[in-house]
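Enquirer: I would like to see how this sequence folds:
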Amino acid sequence: MPDNPFADNPYAYSGAIPTPVATTKAQPLNSLNLFRDGKQIVVVGNQFVFPPCCVMTGSDQNLVPKAHTVKFVPHSIAWTLMFGVIGAAIAQATMGRQLQLNLPISNDWLAKKKKHSRRGLFIALGGGAVFLLSLVAMLSLDPRQQELSNLIGIPALLGMLTGLGGLIYMAAAGSVNLVGCSKMEGNCVWLTGAAADFLALLPEWSTQGPPGAPGVMRR
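Expert: Down below sits the predicted model:
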């Protein structure tokens, strides 16, 4: 067994000191200062190690490191509602906190997202082309050809709806949305969006988190 189980882990902080990982229902993998709190990941401090397992799928195959920054602003919704985007940006600059992450992500998952994005783009472009061609045809008709103009309006409407549908599909299925941040308290950060299979590899926060931390039972 190697002296340092994190030596070949690209998701490890360089100064990380290995500590035992508690057994979970799933086969545990090496991690440090990461815990499971319901459907969220809790990161403690700035010396943490993600296990070599995709955060978004739970797969341990074909992984690539993905740099990602999570940000947190207290009462961010209130700032946005009262002062709009500019107010939210000012709040982030003055009161916001952020954490730099290097996440293990499945390259297959990223490829699937890119595929959906391209598919949505092609649908949007195709619908837009049908709409524009129909519009040009309508404008080129003699005003007395009202009936034909009305018929051409049908593919124009369908093209517009198809284009909008393609854009929605591209945004929903093709966007690469990695983990978000729901809370930062002290030196603890709560991350949302991780796969259940990934969370199952982490020790339970309430029973194995650092004593005195929010939500951790006394031991």
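
Enquirer: okay, CA-based contacts and neighbour counts for the rest of this
Expert: Noted.

Enquirer: residues touching S76, list them.
Expert: S76 is in contact with A88, A91, counting by Cα atoms under 8 Å, 6 or more residues apart in numbering.

Enquirer: How about the one 3 residues further on?
Expert: W79 makes contact with G87, A88, A91 under the criterion Cα under 8 Å, 6+ apart.

Enquirer: I'd like to know how far it sits from L191.
Expert: 21 Å (Cα to Cα, to the nearest Å).

Enquirer: Count the residues that sit near I77.
Expert: Residue crowding around I77 was assessed by other Cα atoms under 10 Å; the count is 12.

Enquirer: quick one more, to check against the first:
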Amino acid sequence: MTWWKNHEFPSARCLFLQSIKLHQKGLWKSECICGRDVAPLKGLSVEAEWNLQSSLCPCAEPKNPVSSALASWEAYYQWRSLPLHSPVAVLLHWPLTLYHCVQLSRTQTPRYDGQDTLCIHYLGPEKELLQLAAFGELRALFPSVQIHIELVGPEVPKSRDGEVVNISRYACCSDKSCCCKSSIGSKDLSCTAVTLKLWKGFYHERCSDILKVLSTITPIF
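Expert: Alright, predicted model coming up:
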């Protein structure tokens, strides 16, 4: 039985995570009240695992590229060959929201060449800072696209300001024999990694700094 911090009654999210044996594990730690005081300084790590079997999480390349725009979670789960009871949507709503925004802006074309760039300014990240590995799914959603995400907000630790995080693989599953555990595993050497840069402060305070750094990048969003 879990001893709840400060003797508080567990939230519905805590109970849900406990019921699927993910409470306070890996990427899921910041998803409940028990993880509120998890200091980002302790690790904005991308070396994270789903803590799920391979059949329940997207730990490797999709079987097929996206053939048409994904308009629902059901469509995403079907494309990724996941059962609807998989809980990964709890964490993947960050990258899937970005994907949906691109669809709405009508900037995505059916096919990209290796020179295309997707640049996103992401404002106000909080618990996402402890779930950076989830953004690796953008590699599957935008194949062969160079993705740059500027994460800007006051919750970024001062010691991490300006840090660049490259995600070149998907978060691993818990199956010891899965290909995602190999030296190449879930990496696709033909695809540029998702690049995240952390900026501490409010957007209006850091915008000029960001634009200077991105002056050589042509954003499409």
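
Enquirer: Overlay them and tell me the TM-score.
Expert: Laid over one another, the chains give 0.23 as their TM-score (TM-score structural alignment, normalised by the length of structure 1), with 89 aligned residues with a Cα RMSD of 5.5 Å.

Enquirer: just to revisit the earlier point, L110 of structure 1: which of the contacts of W79 of structure 1 is nearest?
Expert: Of all the contacts of W79 of structure 1, A88 has the smallest distance to L110 of structure 1: 29.7 Å, by Cα to Cα.

Enquirer: Which of the contacts of W79 of structure 1 ranks first by neighbour count?
Expert: Using other Cα under 10 Å as the neighbour criterion, A88 leads these with 21 neighbours.

Enquirer: That residue - that's part of a strand, no?
Expert: No. Assessed with DSSP: H, G, I helix; E, B strand; the rest coil, A88 of structure 1 is helix; it does not lie in a strand.

Enquirer: ok, now how distant is it from R97 of structure 1?
Expert: Between A88 of structure 1 and R97 of structure 1 the computed distance is 13 Å (Cα to Cα).

Enquirer: All the helices of structure 1, residue numbers only.
Expert: Taking DSSP state H, the helices of structure 1 run over residues 76-95, 107-140, 146-173, 196-199, 205-208.

Enquirer: which strands and helices sit next to the third one?
Expert: When you say that, I think you mean helix 146-173 of structure 1. The helices and strands touching helix 146-173 of structure 1, judged by 3 or more Cα pairs under 8 Å, 6 or more residues apart in numbering; DSSP states H and E, are helix 107-140.

Enquirer: Just the angle for the helix it packs on relative to helix 146-173, thanks.
Expert: 160 degrees (axes from the mean of the first three to the mean of the last three Cα atoms, to 10 degrees).

Enquirer: which parts of helix 107-140 of structure 1 are buried?
Expert: Under the neighbour-count criterion of 16 or more other Cα atoms under 10 Å, helix 107-140 of structure 1 has 107, 109-110, 113-114, 116-117, 119-131, 134-135, 138 buried.

Enquirer: Pull the contacting residues for I123 of structure 1.
Expert: Counted by Cα under 8 Å, 6+ apart, I123 of structure 1 has contacts T162, G163, G165, G166, L167.

Enquirer: mind checking how far the residue nearest to the second one when sequence neighbours are not counted is from S149 of structure 1?
Expert: Okay, so that is G163 of structure 1. In this structure, G163 of structure 1 finds its nearest non-sequential neighbour in A124, 3.8 Å apart by Cα to Cα, 6 or more residues apart in numbering. Using Cα to Cα, one gets 24 Å for the distance from A124 of structure 1 to S149 of structure 1.

Enquirer: one step back: for V43 of structure 1, find the nearest of the helices of structure 1.
Expert: That would be, of the helices of structure 1 and by Cα to Cα, helix 205-208, which comes in at 10.0 Å.

Enquirer: and the closest one, what other elements does it pack with?
Expert: Contacts defined by 3+ Cα pairs under 8 Å, 6+ apart place helix 205-208 of structure 1 against strand 34-37.

Enquirer: Which neighbouring elements make contact with the strand it packs on?
Expert: In this structure, strand 34-37 of structure 1 makes packing contacts with strand 40-44, helix 205-208, judged by 3+ Cα pairs under 8 Å, 6+ apart.
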